[in-house]
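Visitor: Predicted coordinates and the sequence they were generated for:
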Amino acid sequence: MTQTADLEALTHAMIEAATRAGADQSDAIAVHAQATSIDVRKSDLELAERAEAVEIGLRVLIGGRQACVSASDHSAATIIEMAERAVAMAREAPVDDYLGLADPDQLARDADIAALEMADPGEDPLPDQLQALAFRAEAAAAEAPGISQIESANASFSRRRLWLAASNGFSGGYARTGHAVSTVAITGEGLGMERDYAGESRIWASDLPEPEAIGRLAAERTLARAGSRKPPTGAFPILYDRRVSPSLIGHLLGAVNGSAIARGASWLRKALQEQVLPEAFSLIEDPLRPRYASSRPFDAEGLPSRRRAIVENGVLTGWTLDLATGRKLGMESTASATRGLTSPPSPGNSNVALTQGAASVDDLLAEMGRGLVVTSMLGASINGTTGDYSRGAAGFWVEGGKIAYPVNECTIAGNLRDMLMTITAANDAEDWRSVQVPSLLVRGMTVAGA
């Protein structure tokens, strides 16, 4: 198994090779990733996959130009070739005067990585153990009366070690694990067939729910979908279930991303220090929460992670920025850089939480009276510049403050700026998610159904 010290050595070898090849600045990533996934069906093994690799990526900068290269071979000869190719590519790239590494005094120092508990200290589960988890989830779902078949049950595990180094002196890394179990169940046959799923993931195996609970939830959700039909057409309140409500906040996060702001392609580009949510709501990002899937001690440019309010008491307080977009906008980076092996840094979020409400979902159903509960969505027509919003949806129709029947094949539409200003939150956010958003009641949207 590749050790952390080996990954660190690889990144420093790439930096040295880039400097010898003529780069002004460079940064490098080395990743050792391993993953095992088991699918079962009808009490038998359906698919077993295991992957393990060490991959390396190098970014070089020369006079405002940059290029990224990657490889799965990490021999000394390959690293030299990568550096030479990257430098040659960068010399042909367009100039962007905002590109550049962080100043040394901006870099993270002595990060307390252990406090984030991002890697399960236990033994990695064996394939047989994962298969047993998947069988248990499948059996629990299949036991529910009315379930005609289990489309799939899955259990998986991943472990990823990463090291990042740069020519400005930064050098740091960490490990991350993930455990997951999911089930997809089916009820009915032919044109009357309906399906739904349940799935959860955790950093530590001890935090993952029992697979039986996941299987039973998949069956419960599927059986509730039986007999779906189209809802009426008109203007109604819509309750976004907590399974889909993060997508609404995701549109807000996309609109305040520095890349979109710098391009002028955001429906919130003129909304800084303006109200974008009702006053009761704040949207907090905290990359330093222990045992969360997107926690990180530093960003992809080596800046120390920190807690910040993206929206505070309904007011948009700032953009999400990496170094380059911050320079373009005349602002400091928010330590939000993310990147892959083959791509340069770009802004991204981690561990975002929206203020919860005091009301239960039943309270919100009673408040809405007549309308639509959305539990799943497909397709999207969203104008990033105007915020005009249209999506296919399925869920449940509400009459008299109670769920009346399941619905499918409908479209919901509105404008995101207007929608977000009308939200009321339930108290049911799932605290294990990296985007924690409760069910949200949105008023005055259009439903196109029967």
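Guide: Here it is on my side, so go on. Just so you know, these numbers come straight off a predicted model, no measurement behind them.

Visitor: only C-alpha atoms for contact and neighbour calcs from this point on.
Guide: Fine.

Visitor: wait, doesn't residue 338 sit right on residue 345?
Guide: Yes: with contacts counted by C-alpha atoms under 8 Å, residue 338 reaches residue 345, the gap being 5.3 Å.

Visitor: Centre of the chain to the helix or strand hosting residue 183, how far?
Guide: Element membership for residue 183 (DSSP states H and E) is strand 171-187. Offset of strand 171-187 from its chain centre (C-alpha atoms, centre = their mean, to the nearest Å): 12 Å.

Visitor: which residues are contacting the helix or strand following that strand?
Guide: Next helix or strand after strand 171-187 toward the C-terminus (DSSP H and E): strand 194-202. Identification of contacts with strand 194-202 by C-alpha atoms under 8 Å, 6 or more residues apart in numbering yields 178-188, 208-209, 214-215, 217-219, 221-222, 225-226, 291-293, 432.

Visitor: Please apply the same query to stretch 108-118.
Guide: Under C-alpha under 8 Å, 6+ apart, the answer for stretch 108-118 is 170, 174-177, 203, 288-293, 295-298, 302-304.

Visitor: now do 10 Å
Guide: Stretch 108-118 has contacts (C-alpha atoms under 10 Å, 6 or more residues apart in numbering) with 119, 170-178, 202-204, 287-299, 301-305.

Visitor: Would you mark the buried spots in that stretch?
Guide: Under the neighbour-count criterion of 16 or more other C-alpha atoms under 10 Å, stretch 108-118 has 108, 113, 116-118 buried.

Visitor: of those, closest to residue 2?
Guide: residue 118 (18.4 Å; C-alpha to C-alpha).

Visitor: Secondary structure element holding the closest one?
Guide: Going by DSSP H and E, residue 118 is not in any helix or strand.

Visitor: And for residue 73?
Guide: Counting by DSSP H and E, residue 73 is part of no helix or strand.

Visitor: ranges for the helices of the stretch 151-300 of the chain?
Guide: 211-224, 245-255, 258-263 (DSSP state H, counting those that start in this stretch).

Visitor: Pasting the second one now:
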Amino acid sequence: MALSDPLSLEPLDAPLTALIDHARRAGADAADALGLYGRSASISVRGGELEDIDNSEGFDIGLRVLVGQRQACVSSSDLSASAIQRLAERAVAMAKLAPEDPYCGLAPDERLSERRNGDGLDLFDPTVVEPAALQARAMAVEAAALNVKGVRQAEGAQASFAWSAVRLRTSAGFDGGYATSRHGLSVSAVAERDGAMERDYDHDSVRWFSDLRSPENVGREAGERAVARLGASSMPSAALPVIFDRRVSSSLIGALIGSISGNAVARGVSFLKDDLGAQLFSSDIQILEDPLRSRGLSSRPFDGEGVKTQPFDIIRDGQLTSWLLNTSAARQLGLETNGHGARGLSNPPGITTSNVALMPGPLSPEALIAETGRGLLVREMFGPSLNPTTGDYSVGVSGFAIENGLTTYPVSEVTIAGNLRDLFASLRPASDLLYEYDTNAPTVRVEGLTIAGR
């Protein structure tokens, strides 16, 4: 490994300025421009041999123009002066033909972030992992998985690192940008016994190389998980408590996030559209968001519209405190944007969250399982189905049966189903919260789900 200077945002300066200038000359009333630089490398191995190398580097730009109450978005990877001018002129021509949108527009000046860079957030690690080192790490993670007794083969052993820089500039004068890095390891292991095979995986993804788990740890975990699933069978159908392992529990919080998105609420397609301020969870449940978390996987100093980001209580004492709003959704609902705008290269701003976490409870996962008595521990999910207007939820799962407060035989080929309202109301978190994803949760137990097995 070697160190490199932090990414410079300067190469994105001239293209973004030119985009906005050309758009205004072509007739745009307002515009915002997004510039991205990315550099990434990943290496996969199989059977101790190099299988795939993916190495990419490049710039991309995106432009949104507003003509009255009409807007259009365009993007390109061509940063030449002539291409930028054509792109801006095409965007204005498209906007003039677009249908009117009474809610589109730039974010209000008073909502814009004073923080214009990533200083203090520790998002960029200058460590460069050379291809030879990536290959060695991929081989090490594969070897660790194969070293677990019962593992027949390893698939998709991969090591990667990526750098990116983002810069947002608007015709109203906002100009901000920051750089990020990410390091990763992953592997899938296949275990076999008496001709029957089971697969499982493990991975790790962090901002800083020094925070990455060792290849030996990731590979061993994947192998042990695969072996533990050997002999899996269905289980009797029943209405029982279900415990979601930390690896999958964040999906439940993700379902909540989607249901309180301002866009879904404004369109009337969320089962929670009338529940602002309602008691959705027990009073000891807190779900918090921290876009300014140091080394957070989705930390950002400002949102996709330049709006200030700050710690945010999504659920406080079990109650839903607010919708998640960008500028457009806020205007539709007669509210103010609260820093959840997401800007893509080719689309108008959407809605997203940053470093969401369900706060942990007092019991360890083992104690929560012991207290449960009889139920199902879910370790993996397949093809979840959610009706956003009713909250009805179903998903295929695998995991382990719980009997007499202990995990027993491995389970597969079962489906669990219920309604998210019942699930949220009964949810109880364990103590094992880790910030491993953009949305995080500890192991949780829920009631009100039906297990469909044999």
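Guide: Yep, that arrived. If you're wondering where the values come from, they're calculated on a predicted model, not measured in any experiment.

Visitor: Got a TM-score for the two of them?
Guide: Overlay of the two chains. TM-score (TM-score structural alignment, normalised by the length of the first structure): 0.98; 449 aligned residues with a C-alpha RMSD of 1.3 Å.

Visitor: Leaving out chain neighbours, which residue sits closest to the equivalent of residue 47 of the first structure over in the second structure?
Guide: Here residue 47 of the first structure is matched to residue 52 in the second structure, going by TM-score structural alignment. Once flanking residues are discounted, residue 52 of the second structure sits nearest to residue 44: 5.1 Å by C-alpha to C-alpha, 6 or more residues apart in numbering.

Visitor: quick one: what helix or strand has the one you found in it?
Guide: Per DSSP H and E: strand 30-46 holds residue 44 of the second structure.

Visitor: Give me the angle between that strand and strand 175-193.
Guide: If you take axes from the mean of the first three to the mean of the last three C-alpha atoms, to 10 degrees, strand 30-46 of the second structure sits at 30 degrees to strand 175-193.

Visitor: Quick check: strand 30-46 of the second structure compared with the first structure, mean distance?
Guide: Superposed on the first structure, strand 30-46 of the second structure shows a mean distance of 0.7 Å to its aligned residues (mean C-alpha distance after the TM-score superposition for the first structure).

Visitor: quick one on the thing from earlier: now do the same contact list for the match of residue 47 of the first structure.
Guide: So residue 52 of the second structure contacts 42-46, 135, 156, 158 (C-alpha under 10 Å, 6+ apart).

Visitor: for the strand holding residue 44 of the second structure, which positions count as buried?
Guide: 30-38, 40-46.

Visitor: I'd like to know which elements that strand is packed against.
Guide: Counting contacts by 3 or more C-alpha pairs under 10 Å, 6 or more residues apart in numbering; DSSP states H and E, strand 30-46 of the second structure is packed against helix 13-25, strand 49-67, strand 70-76, helix 131-146, strand 151-170, strand 175-193.

Visitor: In contact with residue 437 of the first structure: list those residues for me.
Guide: 241-249, 283, 352-356, 425-431.

Visitor: Can you list which of those are found in strands?
Guide: 283, 352-354, 425 (DSSP state E).

Visitor: what's the closest of the residues you listed to residue 144 of the first structure?
Guide: Nearest member of those to residue 144 of the first structure, counting by C-alpha to C-alpha, is residue 425, at 31.7 Å.

Visitor: Would you agree residue 14 of the second structure is in contact with residue 79?
Guide: Yes: the criterion here is C-alpha atoms under 10 Å, and residue 14 of the second structure meets it with residue 79 at 9.4 Å.

Visitor: who's more crowded, the two?
Guide: Neighbours were tallied for residue 14 of the second structure and for residue 79 using other C-alpha atoms under 10 Å; the higher tally belongs to residue 79 (18 against 11).

Visitor: circling back to that earlier point, PyMOL command for the buried members of the contacts of residue 437 of the first structure?
Guide: Applied in PyMOL, the following selects the buried portion of these according to 16+ other C-alpha under 10 Å:
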select buried, resi 241+242+243+244+245+246+249+283+352+353+354+355+356+425+426+427+428+429
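
Visitor: Out of the contacts of residue 437 of the first structure, which are shared with the second structure?
Guide: Using both residues aligned by TM-score structural alignment, their matches' C-alpha atoms under 10 Å, the second structure keeps these contacts from the contacts of residue 437 of the first structure: 241-249, 283, 352-356, 425-431.

Visitor: hang on, the earlier thing: from the ones in strands among the contacts of residue 437 of the first structure, which is closest to residue 363 of the first structure?
Guide: Among those, and counting by C-alpha to C-alpha, the member closest to residue 363 of the first structure is residue 425, at 10.4 Å.

Visitor: Spatially nearest residue to the alignment partner in the second structure of the closest one (excluding sequence neighbours)?
Guide: When the second structure is aligned by TM-score structural alignment, the residue opposite residue 425 of the first structure is residue 429. Closest residue to residue 429 of the second structure apart from its sequence neighbours, by C-alpha to C-alpha, 6+ apart: residue 444 at 4.3 Å.
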